[in-house]
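Q: Sharing a model prediction with you, sequence too.
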Amino acid sequence: MHPDPRSRPAPSRDACARWTSSSAPSDPPSTEPHHRPPTGPRPGRTLPRDAVTAVEPRSHPTQETAISVLLASPMRELDQLVAGSDPLDAARDAPRLPALNRAGDIAGLDRLARTWHGRVAANVRDTVTAGAALRDLGFALASLERHGVDFRSVPGAEETLLRLGARTGEVPRDSVYTYALRNPEDAVRSFTELPEEALFIREVRTAGVALRPAVDALLAALPLPAEDPALAGLLAEATRGFTVFAQSLLAVKRAITPQTFSGELRPYFPPMTVGGQVLYAPGGAQMTPLLVDILLIRPEPGDRAEEWYEGYLRENLPYLPAAYRAASDRARRHRPLLPRLVDEAGAHSPVRPAAARTLAGLRALMRELLRFRLPHLQLAKANMNIRPDGSLGSGGYTTDSLDHLAELTLARHRLLSGAPTEK
């Protein structure tokens, strides 16, 4: 799932620039029906070309705190709009995909991929429809790759992915967001008919939704001093989100055996070379715990893990949606919350009551972070243990990076445990 960055090539800066090119045509207001009404917001609504404008960095701390709460709302709206969009009319044929995969029907998969690809030019008009096209083409093209067929055998597919990536400002292939959060609940796309895959999609969606307000809360906390009375509530909000996230992972661990995941599902998450870059499949490193780590516990200059972590970020940040990448840029202009708040609280002895409440909130949040991270490491190792030597997770890794992340989390937990308490 996620391992040592040295085991996979990072997307180049040039490639990232292509995916997020500002030269892509801006989207006109859309009034087209996307073949089925959105399940969330009102039909016909579109977002800006990406959601970055909703989280534009501000220099004044008060402005920054106020603006950060807008991140969850535009991301929820974008995900709902993409989930409700079907520009390729894929919902009609998507139920056939699991049977084609079960039969290994390469000719049928090729026809399906060509049919959907042939509808892109006439039906993709904006960010929303481009995101939906990336989702559905992703299912078809990854299915071909799983059966040993280079997706570029579909004429024009690579160029289309690059254009769709530029339109959305995201990686030009399927991602954990298209696979789960932007997968329509009433017309779910899947590779297989396995109930385990249906549960996997549901739990990844639930986990991603839960972390949106948690990220907002941590962004709002960034400029606040340890004695600010608002911090306790913000940390409690983040803890609630991470509690749900950890519960979703445990549900996956209980319901999906390593044999089922590694043998039946993992083959549908292959790396793909697009525009000369190896792009990795949907994986946990693409999810919002990456942002939580940046906000809360990332290494600081001079820390032993700093060099490794910077490489890890260079590889994984490009897979985040544009708004989350902007949030990461903002977060990295501040010290990570945990070491900063521990330092500020410890500046007074005994710790003042408001700072003590802040530390208590941090301890609750770190318990949930550990409740996610350690089982995740165990789950990844259980899967790797039944795979051939040298295998990588869907994100292009061994488990080394999960070891590094667990060590970082435990080190921050020890720092917090050693913080002075109120007397």
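A: The structure has been received and is ready for your questions.
Q: From now on I want contacts and neighbour counts done on CA atoms only, so please keep to that.
A: Noted.
Q: how about the residue most central in space within the chain, what does it touch?
A: Centroid-nearest residue in the chain: Met287, 2.5 Å away (criterion: CA atoms, centre = their mean). Going by CA atoms under 8 Å, 6 or more residues apart in numbering, Met287 touches Val176, Gly208, Leu320.
Q: and the comparison structure, right after this:
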Amino acid sequence: MLTSDKHTSSSLRYHLPETTHREDDFIAGLDPLQADDQLKRVPQFNNERNTVALVLLLVDILPSVTYLSTFDAYQANAAMRDIGLLLGSLKRHGVEPVNVIPQLEEKLNMIAQKTNLPPRDTLLHYTIWNPDGLRRRSYTGTDDELYLIDSVKIGMNPLVRGIYSLRNLHHTPLQSTEFKTTCETTATHFESMIAGIVLARKKVSPAYFANELRLYFDPITLNEKIYLGPGAVEMPMFVYDHLLWSSDCQDREYITFKETYLPYVHSQMRGIYREFENKPSLLTQVCYTLETLKTANEKVDDDNLKALMKLCILLKSFRMPHKKIAEESYKQSEERTKGSGGYSTDILSHILMLTTNKVSLLEEGIKKHLLGFYESMN
């Protein structure tokens, strides 16, 4: 919890595990199904709408139960990445994968038990666990798709670092110099998210995304349940929001949105989300501390407040172009008005409104704090 003690330094410091990037690279480098060469044909099969070839390829690379039982979590994630490419390809062409390959269900469930993720591919598999260069897995092989993958890769790990920094801010006194530097570190990480969205806007055609790429992320049915595809909405952006401003948000629509995508993010992110669930967000804590300090006639360092406000400004700098890209894409859509999770672009407007309202409370809290302090000086 934030305190007013300017001299106290947080003893709790959370850092992104040093192994995380090595694990990402390690998974990307694996080819447990020996599918490198075969998967290069997927764009051709998709272009031809050759569902027979896609089914045969999936059957060919699908591991036996015995072989699959020997996989560790890393191999299982690499296998899900490659199987998932074919799941999305088949569903894009109207084929429910389990309906044509019944043994698929058992094997996807086995992989899920090893990975602690849903029994299908997620954004993690499609992006940060997807190798670069000649081994890159893709549905279409087009530049638009490759830039789409890169735009997520640019932002994913910095976003996770930013989440760990926000976690630290929850245990950092508002009056400490450490608060300012941690805000600045968080901002630096988050700027990569903005770079990613800028890349997507420049290089990915909204019409091509809406009418082609987006269709590969459609949900599949498995275990009589619906599992979402690897859309960019599965980035743990909602976990970042959760720590910054929304952990205590009672808006039912937004809570449902967050809970919808929670199973699809890394277990570390799920743990952090649950850690702060129904607890005061950072902005709420700061507003409370500002009120407390005003009563005690103590003033918070302006630089600390400016550093926190920069985080809020950066968040808006991400939200606005993100919303515009989504709206442009679905204006171009010939048949879809909702994303793979069942949400229209209205949810982005709703989240932006909730964010703006919470930031406005902080701005009002800062004004009252400063006014109260200067009045006390007279």
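A: Cool, the structure landed. Small disclaimer: the values here were computed from a predicted structure and weren't measured.
Q: one step back: aligned partner of the residue nearest to the centre of structure 1 in structure 2?
A: Matched to structure 2 by TM-score structural alignment, Met287 of structure 1 sits across from Met235.
Q: where's its match relative to Ser246 of structure 2, distance?
A: 16 Å (CA to CA, to the nearest Å).
Q: and if you look at Met237 of structure 2?
A: With distances taken as CA to CA, Met237 of structure 2 is found 11 Å from Ser246 of structure 2.
Q: who has more neighbours, these two?
A: Set side by side, Met237 of structure 2 and Ser246 show more neighbours around Ser246, with 28 against 17, by other CA atoms under 10 Å.
Q: can you tell me the distance between the two ends of stretch 221-231 of structure 1?
A: 6 Å.
Q: counterpart of it in structure 2, which residues?
A: Mapping stretch 221-231 of structure 1 onto structure 2 (TM-score structural alignment) gives residues 169-179.
Q: what's the answer for stretch 260-271 of structure 1, then?
A: Stretch 260-271 of structure 1 covers residues 208-219 of structure 2 once aligned (TM-score structural alignment).
Q: so what corresponds to His147 of structure 1 in structure 2?
A: Here His147 of structure 1 is matched to His93 in structure 2, going by TM-score structural alignment.
Q: For Pro420 of structure 1, give me its contacts.
A: Taking CA under 8 Å, 6+ apart as the criterion, Pro420 of structure 1 is in contact with Ala345, Gly346, Ser349, Pro350, Val351.
Q: mind putting those in TSV, neighbour count, secondary structure and distance to Gly169 of structure 1 included?
A: Below are the contacts of Pro420 of structure 1 laid out as TSV (neighbours: other CA atoms under 10 Å; DSSP: H, G, I helix; E, B strand; the rest coil; distance: CA to CA, whole Å):
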residue	neighbour count	secondary structure	distance to Gly169 of structure 1
Ala345	26	helix	40
Gly346	18	coil	42
Ser349	11	coil	49
Pro350	13	coil	49
Val351	20	coil	46
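Q: can you pull out the strands in structure 1?
A: Remark: strands assigned in structure 1 by DSSP state E are 272-274, 277-279.
Q: Reformat these as TSV; add distance to Gly390 of structure 1 and mean neighbour count.
A: Output for these, formatted as TSV (distance: least, CA to CA, whole Å; neighbours: other CA atoms under 10 Å):
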stretch	distance to Gly390 of structure 1	mean neighbour count
strand 272-274	18	19
strand 277-279	18	18
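Q: So which of those is nearest Tyr312 of structure 1?
A: strand 277-279 (14.7 Å; CA to CA).
Q: Tell me which other helices or strands the closest one touches.
A: Under the contact definition 3 or more CA pairs under 8 Å, 6 or more residues apart in numbering; DSSP states H and E, strand 277-279 of structure 1 sits against strand 272-274.
Q: Alright, I will stop here.
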